[in-house]
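Novice: Return atomic coordinates for the entry below.
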Amino acid sequence: MVTDFVIPVLTGLGAGLSLIVAIGAQNAFVLRQGLRTEHVAWVVTVCAVSDAVLIVAGVAGIGVLIQAAPGLLTVTRYAGAAFLLGYAALAARRVWNRQSMTTRAAGDRAGLGAVLATCLALTWLNPHVYLDTVILLGSIANSHPEPDRWLIGAGAVAGSVAWFTALGFGARLLSPLFARPIAWRLLDALIAVVMTVLAVTLLLGT
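Specialist: Reported below is the predicted structural model:
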């Protein structure tokens, strides 16, 4: 029956969206790149593919291995906190930079390598990503029999692709709002606060 296929997919879609649609380091970065119209397709692809790999790993049962190796998450937590604090410092520095953030001069644009490195770090150095996608989504999927668990995983992957695509390419709709430098400064201030809070949360182990 069609419902035997649709219900598991919708379950995965809903679970996936509920976990990724939130203010976090990765989403803040995707939003900023979308507003700058800078390497958006690459950023969206990296985020979506990374999520897909982690979700598949969770459905395959690798989440059990991660739970059995808490030391790995501890190392990732401290490395991620250090990176987030560094990124927060860069965002805070941009807040006080007098140069307009709306400039599109070639020298003002970050290189693809730097953007991808930042995107990968914000994704793979965040322990919450493993807890949400590998362990939590993996647990939800593995509570169902074959082939439903893989349909749930497919739904979660579809939700991730849809979200990052909408966030990255839809950000340009806010371009009129960000035509003024003050709007960019407010965004960078928000990013600095979010990154700092996330880093402190990681350091406290919460």
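
Novice: When you work out contacts or count neighbours from here on, use the C-alpha atoms and nothing else.
Specialist: Will do.

Novice: residues touching the residue nearest the centre of the chain, list them.
Specialist: Centroid check for the chain by C-alpha atoms, centre = their mean gives residue 26 as the closest residue, at 3.1 Å. Going by C-alpha atoms under 8 Å, 6 or more residues apart in numbering, residue 26 touches 119, 122-123.

Novice: Let me have those in JSON lines, adding secondary structure, neighbour count and distance to residue 170 as columns.
Specialist: What follows is the contacts of residue 26, written out as JSON lines (DSSP: H, G, I helix; E, B strand; the rest coil; neighbours: other C-alpha atoms under 10 Å; distance: C-alpha to C-alpha, whole Å):
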{"residue": "119", "secondary structure": "helix", "neighbour count": "20", "distance to residue 170": "18"}
{"residue": "122", "secondary structure": "helix", "neighbour count": "21", "distance to residue 170": "21"}
{"residue": "123", "secondary structure": "helix", "neighbour count": "21", "distance to residue 170": "20"}
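
Novice: Tell me the one among those residues nearest to residue 73.
Specialist: residue 123 (13.8 Å; C-alpha to C-alpha).

Novice: Now the second one, please; I'll put the structures next to each other:
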Amino acid sequence: MAGAALTGFLTALSLILAIGAQNAFVLRQGLARSHVFALCLFCALSDAVLIAVGVAGFGTLVALVPGFPRAMALAGAAFLLVYGAARFRAAWRGGHALTAQGRAGTRTATLATAAALTWLNPHVYLDTLGLIGAVSTQYPALGQKLAFGAGAAAASFVFFFSLGYGARLLAPTMQSARAWRLLDLGIGAVMWALAAGLILGPAAPAG
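Specialist: As a prediction, this is how the structure comes out:
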């Protein structure tokens, strides 16, 4: 149970750790100290809903199409290999920059922007419904699957609240090209490790 929860936590954390439009927006709002709690809660709950659908949906598909999880796992592994390679390439090239600009808006406007960045982003669905759902198939037992999903959802809460409230501490560090390179190297290594796990499959039946 603990192993499944930890795998879920690390899988989700690795997928959301790369700075994108949504994360940059959360960081920006954190720097402005504007609607941080509402924004972080919205982003984390959105991820939790999508993760739950991904984990539950794959369980249903396993029963209907036994070969589907393996096919999806291989597709997920291919994406993770490419994504990991992109992170290694970014680490090699360097030149990252993240600026926090813009004025704080109302809470409604802030959450509307967050909704667009979350629910209109195709990568969110690929990460939660596809990749996290695929990795969850390594745990056929209901208890392990629930632990995996809970761990993945917990990663979203930890990440977004840490990013939002820790923004003022993180921003100076992340202005450093070296810090970005180390971050990208770490993400790339985790992505490739996950890809290897999907390709090789579970070492032994769960029990």
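
Novice: TM-score of the superposed pair?
Specialist: The TM-score (TM-score structural alignment, normalised by the length of structure 1) is 0.60; 134 aligned residues with a C-alpha RMSD of 2.3 Å.

Novice: Map the residue nearest to the centre of structure 1 onto structure 2.
Specialist: Aligned by TM-score structural alignment, residue 26 of structure 1 pairs with residue 22 of structure 2.

Novice: And the helices in structure 1?
Specialist: 2-20, 25-36, 40-59, 62-67, 70-95, 112-124, 127-129, 138-142, 148-170, 181-204 (DSSP state H).

Novice: out of these, nearest to residue 102 of structure 1?
Specialist: The nearest among these, by C-alpha to C-alpha, is helix 181-204 at 6.7 Å.

Novice: what angle sits between that closest one and helix 70-95?
Specialist: Between helix 181-204 of structure 1 and helix 70-95, the angle comes out at 160 degrees (axes from the mean of the first three to the mean of the last three C-alpha atoms, to 10 degrees).

Novice: which outside residues touch helix 181-204 of structure 1?
Specialist: Contacts with helix 181-204 of structure 1, where a contact means C-alpha under 8 Å, 6+ apart, come from 23-25, 28, 77-78, 80-82, 84-85, 87-92, 94-96, 100-102, 177-178.

Novice: pretty sure residue 195 of structure 2 is touching residue 78, no?
Specialist: Yes: here residue 195 of structure 2 reaches residue 78: they are 7.2 Å apart, a contact under C-alpha atoms under 8 Å.

Novice: Not including adjacent chain positions, what is the nearest residue to residue 78 of structure 1?
Specialist: Nearest residue to residue 78 of structure 1, sequence neighbours excluded (C-alpha to C-alpha, 6 or more residues apart in numbering): residue 203, at 6.4 Å.

Novice: Could you pull up the contacting residues of residue 83 of structure 2?
Specialist: 188, 191.

Novice: what's the burial count for the equivalent of residue 56 of structure 1 over in structure 2?
Specialist: Taking TM-score structural alignment, the alignment pairs residue 56 of structure 1 with residue 52 from structure 2. Using other C-alpha atoms under 10 Å, residue 52 of structure 2 is surrounded by 19 other residues.

Novice: I figured residue 52 of structure 2 hits residue 151, correct?
Specialist: No: distance between residue 52 of structure 2 and residue 151: 11.0 Å, which falls outside the contact criterion (C-alpha under 8 Å).

Novice: rewinding a little: of residue 195 and residue 78 of structure 2, who's got more company?
Specialist: Per other C-alpha under 10 Å, whichever of residue 195 of structure 2 and residue 78 has more neighbours is residue 195, with 24 against 17.

Novice: Tell me which residues of the one helix or strand that one maps to come out buried.
Specialist: Following DSSP states H and E, one finds residue 195 of structure 2 within helix 177-200. Under the neighbour-count criterion of 16 or more other C-alpha atoms under 10 Å, helix 177-200 of structure 2 has 177, 180-181, 183-199 buried.

Novice: Residue 154 of structure 2 - nearest residue in space that isn't next to it in sequence?
Specialist: Leaving aside its chain neighbours, residue 154 of structure 2 sits nearest to residue 9 (6.6 Å; criterion: C-alpha to C-alpha, 6+ apart).

Novice: Just give me the match in structure 1 for the one you found.
Specialist: Under the alignment (TM-score structural alignment), residue 9 of structure 2 maps onto residue 13 of structure 1.

Novice: No further questions, thank you.
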